[in-house]
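Peer 1: The sequence and its predicted three-dimensional model are supplied below.
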Amino acid sequence: MSRPVLQIISASTRAGRKGIAVARWFQRFAEQHGGFDVELVDLAEVGLPVFDEPNHPRLRQYVHQSTKDWSATVSRADAFVFVTPEYNHSFPASLKNALDHLSAEWADKPAGLVSYGGVSAGLRAATAIKPVLAALRMLPVVEAVSIPFFAQFLTEDDEFAPNTELEAGAKAMLDELARVTPALRSLRDAA
């Protein structure tokens, strides 16, 4: 059997964003981990419009090509890691919109969270997204990467250079995702 596909979804879409550096670091780290085939999905590049489908996502009767393409992308994945900043004590609208576009494509797949921010390390964003993931029948794993004062880890070239604690958290999260992904895949196969 082939390795499961892990999609790392970078949530920040604004001009001048720094979170893409965090997502690229995690992509490289996940590739070195070796438990997954890794894809980076940048919501800024996906460019979804504000949800405008006439039918409820659970019906999978999409009329817009952007939604059909998004459905195909998410359907490919066996697991996710959401890389999210914290905006106003929550996660960005771009991520909520991306989640709301689909339904069944998310179901029975595990999700890890990499959050970043100032003193809060993006923990309020991580807390806010978990009920949304659960409502979409995803399994948020407990292990996470929470990055406080994330700008301190950016190099002059805007590369993300984590410390050993962040790398340890990333490894623990990837190990847990690798552990639960096959079990959830069997649930999807049975359905």
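Peer 2: Here it is on my side, so go on. Numbers count the residues shown, from 1 in each chain.

Peer 1: okay, CA-based contacts and neighbour counts for the rest of this
Peer 2: OK.

Peer 1: What segments of this structure are helices?
Peer 2: 19-33, 43-46, 65-75, 93-100, 123-135, 164-190 (DSSP state H).

Peer 1: export these to JSON lines and tack on mean neighbour count and distance to residue 108?
Peer 2: As requested, the helices of the chain are exported to JSON lines (neighbours: other C-alpha atoms under 10 Å; distance: least, C-alpha to C-alpha, whole Å):
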{"stretch": "helix 19-33", "mean neighbour count": "19", "distance to residue 108": "21"}
{"stretch": "helix 43-46", "mean neighbour count": "14", "distance to residue 108": "22"}
{"stretch": "helix 65-75", "mean neighbour count": "16", "distance to residue 108": "11"}
{"stretch": "helix 93-100", "mean neighbour count": "17", "distance to residue 108": "14"}
{"stretch": "helix 123-135", "mean neighbour count": "18", "distance to residue 108": "10"}
{"stretch": "helix 164-190", "mean neighbour count": "16", "distance to residue 108": "6"}
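
Peer 1: Second structure follows, compare the two:
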Amino acid sequence: MSKPKIAIIISSTRESRFADKPAQWLLAKAQERSEFDVELVDLRDFDLPFFDEVASNMWAPSQDPKAIAWQKKVAEFDGYIFLVAEYNRSITAALKNALDQAYVEWNKKPAAYVGYGSVGGARAIEQLRLINIELQMVPIRHGVHIGGSEFFTVWGGGKNEPMEAIEPAVGPSLKDLFDNLVWWTNTTKAAREA
């Protein structure tokens, strides 16, 4: 079995987003792991239209070339880490739209979560877990929640310290996330290939 490939998906597309800072930190930490290859996938790079197909691509092939390009990108991966910004107690509209633009490409693959914002993005992640279940994904239990004092330590509107400043608080959770993502990615990849 080939080495699994993991996508870190940046969920926010705003110009003033905070996501770039934790995304680069998360990518560097993931690259320290030898069990998988990792790629940063930025929703900004796909310019997806609002979902307007006749049905999910589970039932009918998509027609929009941008949706098809997105589906091909999603299909490249064996698992996903969603970098989740919490907007009004939920996920971003850009992420929901991106999830809806594919279906079969998400199936039987694990999803992990790193959230930030109010209560560490926990409310948004809970909603995202439900969406992932509907997409026949495997949400893993362990996640990273950057909230409260950790968020204000690294956020540009706060102390703006480097992400490494909060590693004592979030590092153990990140290790658990990676360890569990490796297990679930290998398990689901072997099952899909069989």
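Peer 2: That came through, no problem. Note that the coordinates shown come from a computational prediction; the quantities given were computed from them, not determined experimentally.

Peer 1: TM-score of the superposition?
Peer 2: The TM-score (TM-score structural alignment, normalised by the length of the first structure) is 0.92; 189 aligned residues with a C-alpha RMSD of 1.8 Å.

Peer 1: still on that earlier bit, for the helices of the first structure, which one sits closest to residue 112 of the first structure?
Peer 2: helix 164-190 (6.6 Å; C-alpha to C-alpha).

Peer 1: Helix 19-33 and the closest one, what's the angle between them?
Peer 2: If you take axes from the mean of the first three to the mean of the last three C-alpha atoms, to 10 degrees, helix 164-190 of the first structure sits at 70 degrees to helix 19-33.

Peer 1: From the contact counts, what lies against helix 164-190 of the first structure?
Peer 2: Under the contact criterion of 3 or more C-alpha pairs under 8 Å, 6 or more residues apart in numbering; DSSP states H and E, helix 164-190 of the first structure touches helix 19-33, strand 110-116, strand 145-147.

Peer 1: Reformat those as a markdown table; add distance to residue 93 of the first structure.
Peer 2: Output for these, formatted as a markdown table (distance: least, C-alpha to C-alpha, whole Å):
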| stretch | distance to residue 93 of the first structure |
| --- | --- |
| helix 19-33 | 15 |
| strand 110-116 | 15 |
| strand 145-147 | 20 |
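
Peer 1: Nearest to residue 174 of the first structure, out of those?
Peer 2: When those are compared by C-alpha to C-alpha, helix 19-33 sits nearest residue 174 of the first structure, at 7.1 Å.

Peer 1: Name the residues that touch that closest one?
Peer 2: Helix 19-33 of the first structure has contacts (C-alpha atoms under 8 Å, 6 or more residues apart in numbering) with 8-12, 36-40, 42, 83-85, 116, 158-161, 170-171, 174.

Peer 1: mind listing what the most centrally placed residue in the first structure touches?
Peer 2: In the first structure, the centroid-proximal residue (C-alpha atoms, centre = their mean) is residue 82; its distance is 1.9 Å. Taking C-alpha under 8 Å, 6+ apart, we find residue 82 of the first structure in contact with 8-11, 111-115.
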